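# Dropping the sequence and predicted coords here.
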Amino acid sequence: MTVTRRMTPPERYHFGVSVRPLLVPKHDPCGVLRDGELWIASRTPEGPATLHLTCTAGELVATGHGPGAAWIVDRADAIAGLRDDLTGFTELAASNPLVHRLARTFAGVRLPATGQIFPRLLRAILEQKVTGKEAHRAYRAICRHLGEPAPGPVDLVLPPDPAAIAATPYWTFHPFGVEQRRTQTLLRAATVAARLDECTGAAEATRRMTALPGIGPWTAAEVVRYAFGDPDAVSVGDFHIPNTVAWALAGEARGTDERMLELLEPFRGHRGRVCDLFALGGIGAPKFGPRMPIRSFARF
């Protein structure tokens, strides 16, 4: 089954930067972004699907493949960030010269919303307390091991079925570089994935996720930012973001979560968007001391 839809993006829309966060950097077995085209595989309520998005000559074209083609194409505008609501942000950004400049520079970047919790939760759990390289390496290994071929003409795999993850013993994940603590969190999340999918908004999803042992505000924010396109989601507990915010907004080289939230309060409603703008603008606090080492739990 193939379904196509044509849309008109907003002026100055930047397709590549908007959809890039949907994929794991460098290589994602479930999606690929190249030459102005996005291919991304998904498990929809109507069955497996692969979405193909292209943006040329001021037109965004969405094509869905597979049994879930109609469902994924119906959400294509949200996945591309076209439902991102910037109401009130221009006025908030004007209160700070740096935020104002970054908002103008990256005015074409939109926040995507996939409408699906578990695929992003899988990635967020794997990213807990480790380097990005470690987490992404584990993500690729798990997707290749538990994923299934996705529909469509591109060689992709579907994100792992939560039921398949829940039925997998924890020691299976050890060679993928995931220790028992994160694995047990992942197994708990997979067991209640269907209940999480019933959530209708970021607040409800955050409450349900943080009720699970091993999932805190950082993990929940990383999920709802892209599952629901929540522009106010702040990754409290992040290793770098409090320092970045403190440096960008107060010239302080180091910051705590409490100080970060205090500085972001004038931007409530778009606090996560402000953090994203700092990342897009390459804003970072001065670095001191050694970097976190890259480890391999598979060798322990």
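That came through, no problem.
# Please make it C-alpha for all contacts and neighbour counts, starting now.
Fine.
# Taking the centroid of this structure, which residue is nearest it?
For the chain, Tyr226 is the residue whose C-alpha lies nearest the centre (CA atoms, centre = their mean; 4.6 Å).
# And that residue, how far from Thr105?
Separation of Tyr226 from Thr105 (CA to CA, to the nearest Å) stands at 22 Å.
# tell me, which helix in the chain spans the most residues?
Criterion DSSP state H: the longest helix present in the chain is helix 132-146.
# chain center to that one: distance?
15 Å (CA atoms, centre = their mean, to the nearest Å).
# Give me the contacts around that helix.
With contact meaning CA atoms under 8 Å, 6 or more residues apart in numbering, helix 132-146 is reached by 24-25, 27-30, 122-123, 126-128, 157-161, 164-165, 173, 176-178, 294-296.
# residue contacts, Phe176?
If a contact means CA under 8 Å, 6+ apart, then Phe176 has Arg137, Ala138, Ala141, Ile142, Phe297, Ala298 as its contacts.
# Same question for Val61.
Going by CA under 8 Å, 6+ apart, Val61 touches Thr4, Arg5, Arg6, Met7, Leu53, Thr54, Cys55.
# who wins for most neighbours among the residues you listed?
Neighbour counts for the contacts of Val61, by other CA atoms under 10 Å, peak at Leu53, which reaches 26 neighbours.
# Just the element for that one, please.
If you go by DSSP states H and E, Leu53 is part of strand 47-56.
# What residues of that strand count as buried?
For strand 47-56, burial by neighbour count (16 or more other CA atoms under 10 Å) applies to Pro48, Ala49, Thr50, Leu51, His52, Leu53, Thr54, Cys55.
# returning to what we had before: same list, the contacts of Val61, but as TSV with distance to Pro217 please.
TSV is the format used below for the contacts of Val61 (distance: CA to CA, whole Å):
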residue	distance to Pro217
Thr4	37
Arg5	36
Arg6	37
Met7	35
Leu53	32
Thr54	34
Cys55	34
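# And those, which is closest to Arg110?
Cys55 (13.8 Å; CA to CA).
# wait, doesn't the closest one sit right on Leu38?
No - under the criterion of CA atoms under 8 Å, Cys55 is not in contact with Leu38, lying 9.2 Å apart.
# For the helix or strand just after the longest helix of the chain, buried residues please.
Next in sequence after helix 132-146, counting helices and strands by DSSP H and E, comes helix 162-166. Buried residues in helix 162-166, counting neighbours by 16+ other CA under 10 Å, are found at Pro162, Ile165, Ala166.
# Show me what helix 162-166 is packed up against.
Packing contacts for helix 162-166, counted by 3 or more CA pairs under 8 Å, 6 or more residues apart in numbering; DSSP states H and E, involve helix 180-191.
# Can you list the buried residues in the helix it packs on?
In terms of neighbour count (16+ other CA under 10 Å), helix 180-191 has its buried residues at Arg182, Thr183, Gln184, Thr185, Leu186, Leu187, Arg188, Ala189, Ala190, Thr191.
# Also stretch 134-144?
Neighbour counts using 16+ other CA under 10 Å place Glu134, Ala135, His136, Arg137, Ala138, Tyr139, Arg140, Ala141, Ile142, Cys143, Arg144 of stretch 134-144 among the buried residues.
# Next one for the comparison:
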Amino acid sequence: MEVVRRLRPPERYAFAVSVRPLLVPKHDPCGRLGEDGLWLAMRTPAGPASLHLARAAGELIATGHGPGAEWAADRADAIAGLRDDPGDLPTLAARHPLVARLAKTFSGVRLPATGQVFPRLLRAVLEQKVTGKEAHRSYRAVCRHFGEPAPGPAGLLLPPDPAVVAATAYWEFHPFGVEQRRTETLLRAARVADRLERCADAAEATTRMTALPGIGPWTAAETVRYAYGDPDAVSVGDFHIPNTVAWALAGEPRGTDARMLELLEPFRGHRGRVCGLLALGGIQAPKFGPRMPLRSFARF
């Protein structure tokens, strides 16, 4: 089955920058972004699907493949970030010159909303307390192990089925570089994935997720930011972001979560978006001390 939908992006819409966060860097078994556009595999309520988004003559052509093609095509504008409305961001951004400049520079960037919680939650759990390289390596291994071929010609894998993940013993994740603590958190989330997918909004999903042992504000924010397109989701507990915010907004080389939230308060409603703008602008606090080492739990 194939379903095609034509979308009209806003002026200055930055397609690649907007959708890139939906994929892990370098290689994602469940998606691809290239000259031919974005390919994304998904498990929809109607069945497996893959979605292709491509620019063409000022339009965005969305093509859904597979049993879930209609669901994917109907959701395409949200996945592309076209339902995201920055609203009063320019007014709020004017409260700080750097934020104002970045908001203008990246005014074409929109926040995607996939409408799917578990795939993003899986990635967020794997990213807990490890380096990005470690997490992404584990994510690829997990997807290759649990993934099934997705519909369409892109050769993608479907994201892992929560029911299959939930039925897996924790030690089977060790070869993927995932230790018992993160694995058990992931298994708990997989067991209630259906309930998580039925949440009405980011607030309800955050409440349900953080009620699970092993899932805190950081993991919930990393999930709802792209599952629901929540522009206010702040990753409290992040290793870098408090320092980045403190440096960018107050010239302080180090910051706590409390200080970060204090500095972001004038931008409430768009606090997560402001953090994203700082990242897009390449803003980083001064670095001190050794880097976090890379580890391999598969060898433990």
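The structure has been received and is ready for your questions. Remember, predicted model here, so these are calculated numbers, not experimental data.
# TM-score them against each other, please.
Remark: TM-score between the superposed chains equals 0.99 [TM-score structural alignment, normalised by the length of the first structure]; 300 aligned residues with a CA RMSD of 0.5 Å.
# picking that back up, what sits against the residue nearest to the centre of the first structure?
Tyr226 of the first structure neighbours (CA under 8 Å, 6+ apart): Leu22, Leu111, Pro112, Ala113, Thr114, Arg120.
# Is the third one within a helix or a strand, and which one?
Taking DSSP H and E as the criterion, no element holds Pro112 of the first structure; it sits outside all helices and strands.
# That one and Leu22 of the first structure, how far apart?
Counting by CA to CA, the separation of Pro112 of the first structure from Leu22 of the first structure is 8 Å.
# Between those two, which has more neighbouring residues?
When Pro112 of the first structure and Leu22 are compared for neighbours, Pro112 comes out ahead with 27 against 22, by other CA under 10 Å.
# Which among the contacts of helix 132-146 of the first structure count as buried?
Among the contacts of helix 132-146 of the first structure, those buried by neighbour count (16+ other CA under 10 Å) are 24, 28-30, 122-123, 126-128, 157-161, 165, 173, 176-178, 296.
# SS state for the residue nearest to the centre of the first structure?
Three-state assignment for Tyr226 of the first structure (DSSP: H, G, I helix; E, B strand; the rest coil): helix.
# returning to what we had before: and which of the buried residues of stretch 134-144 of the first structure is nearest to His14 of the first structure?
Using CA to CA, His136 comes nearest to His14 of the first structure of these, at 24.9 Å.
# Strands of the first structure, residue ranges please.
Counting by DSSP state E, one finds strands in the first structure at the ranges 2-7, 31-34, 37-44, 47-56, 59-65.
# Let me know which of those is the nearest to Pro213 of the first structure.
With CA to CA as the yardstick, what comes closest out of these is strand 37-44 (25.5 Å).
# What lies in contact with that closest one?
19, 30-33, 48-55, 68, 71-72, 150-151, 154, 156-159, 161.
# how big's the offset between that strand and the second structure?
In the superposition with the second structure, the aligned residues lie an average of 0.2 Å away from strand 37-44 of the first structure, counting by mean CA distance after the TM-score superposition for the first structure.
# Touching, Thr223 of the second structure and Leu121? I think so.
Yes - at 5.2 Å, Thr223 of the second structure counts as touching Leu121 under the criterion of CA under 8 Å.
# Looking at these two, which is more packed in?
Comparing Thr223 of the second structure with Leu121 by other CA under 10 Å, the one with more neighbours is Thr223, at 29 against 26.
# What does that one correspond to in the first structure?
By TM-score structural alignment, Thr223 of the second structure lines up with Val223 in the first structure.
# so who does that match touch?
Residues near Val223 of the first structure by CA under 8 Å, 6+ apart: Ile117, Arg120, Leu121, Ala124.
# which one is Tyr13 of the second structure nearest to, not counting chain neighbours?
Leaving aside its sequence neighbours, Tyr13 of the second structure sits nearest to Gly108 (CA to CA, 6 or more residues apart in numbering; 4.2 Å).
# thought that neighbour was touching Pro9?
No - when contacts are counted by CA under 8 Å, Gly108 of the second structure is not listed as touching Pro9 (9.7 Å).
# isn't Ala189 of the second structure right next to Thr210, touching?
No - if you go by CA under 8 Å, Ala189 of the second structure and Thr210 don't touch, sitting 10.2 Å apart.
# before we move on, the earlier item: got TSV for the strands of the first structure, with distance to Gly281 of the first structure too?
Below are those laid out as TSV (distance: least, CA to CA, whole Å):
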stretch	distance to Gly281 of the first structure
strand 2-7	28
strand 31-34	21
strand 37-44	23
strand 47-56	23
strand 59-65	26
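# and of those strands, who's closest to Glu252 of the first structure?
strand 31-34 (36.4 Å).
# mean per-residue distance, that closest one to the second structure?
Counting by mean CA distance after the TM-score superposition for the first structure, strand 31-34 of the first structure comes out at 0.3 Å.
# Report the buried residues of that strand.
Quick answer for strand 31-34 of the first structure (16+ other CA under 10 Å): Gly31, Val32, Leu33.
# and of the residues you listed, the nearest to Glu198 of the first structure?
Gly31 (24.7 Å).
# and the closest one, what does it touch?
Going by CA under 8 Å, 6+ apart, Gly31 of the first structure touches Leu23, Leu38, Trp39, Ile40, Ala41, Leu156.
# Please apply the same query to Gly201 of the first structure.
Gly201 of the first structure touches Phe228, counting by CA under 8 Å, 6+ apart.
# what about the closest residue to Ala190 of the second structure other than its chain neighbours, distance to Leu102 of the second structure?
Using CA to CA, 6+ apart and skipping residues adjacent in sequence, the residue nearest Ala190 of the second structure is Pro162, 4.7 Å away. To Leu102 of the second structure, Pro162 of the second structure is 38 Å away according to CA to CA.
# Would you convert the buried residues of helix 180-191 of the first structure into JSON lines that also reports distance to Ala62 of the first structure?
As requested, those are exported to JSON lines (distance: CA to CA, whole Å):
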{"residue": "Arg182", "distance to Ala62 of the first structure": "36"}
{"residue": "Thr183", "distance to Ala62 of the first structure": "35"}
{"residue": "Gln184", "distance to Ala62 of the first structure": "37"}
{"residue": "Thr185", "distance to Ala62 of the first structure": "35"}
{"residue": "Leu186", "distance to Ala62 of the first structure": "32"}
{"residue": "Leu187", "distance to Ala62 of the first structure": "33"}
{"residue": "Arg188", "distance to Ala62 of the first structure": "34"}
{"residue": "Ala189", "distance to Ala62 of the first structure": "31"}
{"residue": "Ala190", "distance to Ala62 of the first structure": "29"}
{"residue": "Thr191", "distance to Ala62 of the first structure": "32"}
